[in-house]
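Chemist: Just to be clear, the model below is a prediction. Sequence and coordinates:
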Amino acid sequence: MRVIQDGTIALGPGKVQLLEAVREQGSISAAARSLNMSYRRAWLLMDELNRALESPATVSEHGGQSGGGSTLTPVGEEIIRLYRGIEARAAAACAPEIEALMKLVKG
């Protein structure tokens, strides 16, 4: 599922996966590494997401002795919760169609 805003993907599976990685890793750079993504790409995705929201999904601490990092805001946590819930409900509601599609895939 993707949420499109002004022709841009405001929210989709990649951004949700990145949010989950930021939550797990504690920084955008570590999250990017865990997803085999460049830091620049991850930063651009988070910036694009945060600009699309009323309140940001992440907050970042800049370097210093502890090295900085990023954490999810309550908005970021809510995005993950809602998105994954929608996925689960859609999968359950569309199980026969998903099964039919899977029969078309090599395996």
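Modeler: Good, I have the coordinates.

Chemist: only C-alpha atoms for contact and neighbour calcs from this point on.
Modeler: Fine.

Chemist: List the contacts of the spatially most central residue of the chain.
Modeler: Central residue of the chain (CA atoms, centre = their mean): Val16, 1.7 Å from the mean position. For Val16, the contacting residues are Ile79, Ile80, Tyr83, by CA atoms under 8 Å, 6 or more residues apart in numbering.

Chemist: Below is structure B, check it against A:
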Amino acid sequence: MNKLGNLRPTIRLSITNPASDSGSMFGRGIANLCLGVRETGSLNAAAKSMGMAYSKAWRIVKNTEAALDIQLLDRDGAHGSTLTEAGDKILDAYVAINDKLQEQAEKEFARILG
């Protein structure tokens, strides 16, 4: 098999608010943070699992919420965080679309390479 067979396309999906002037968007990083919050119930734990400082995670969430004009997380101080209904929906949509596009990209890449 030639070396092209070892390659794999990678999809970089982002969700933006066209009305926002901010460069912040809902992409892979914030999606991973939200998945971590969903699994652990804590933004701090999600950030730590990604090797990220809590302050950076907090800034990413706040900037993304401002850019999208939606609240992603409900924060309960020392009791952790949960995704809001909107946060759950955007995360589910992101994961579903990303997975489908990734699968299609891999099939198309394999077809083109023959």
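Modeler: That came through, no problem. Bear in mind that the values here come from a model prediction, so they are computed numbers and not experimental data.

Chemist: about what we covered before: quick one: map the residue nearest to the centre of structure 1 onto structure 2.
Modeler: Correspondence of Val16 of structure 1 to structure 2, assessed by TM-score structural alignment: Ala31.

Chemist: Next, find the distance separating Gly29 of structure 2 from Arg111 of structure 2.
Modeler: 30 Å (CA to CA, to the nearest Å).

Chemist: residue in structure 2 matching Ala88 of structure 1?
Modeler: Using TM-score structural alignment as the criterion, Ala88 of structure 1 maps onto Asp99 of structure 2.

Chemist: Trp43 of structure 1 now?
Modeler: Checking TM-score structural alignment: Trp43 of structure 1 goes with Trp58.

Chemist: quick one: what helix or strand has that match in it?
Modeler: helix 54-68 (DSSP states H and E).

Chemist: After that helix, which helix or strand is next?
Modeler: strand 73-75.

Chemist: with structure 1 superposed, average distance for the helix holding Trp58 of structure 2?
Modeler: With mean CA distance after the TM-score superposition for structure 1, helix 54-68 of structure 2 departs from structure 1 by a mean of 1.1 Å once superposed.
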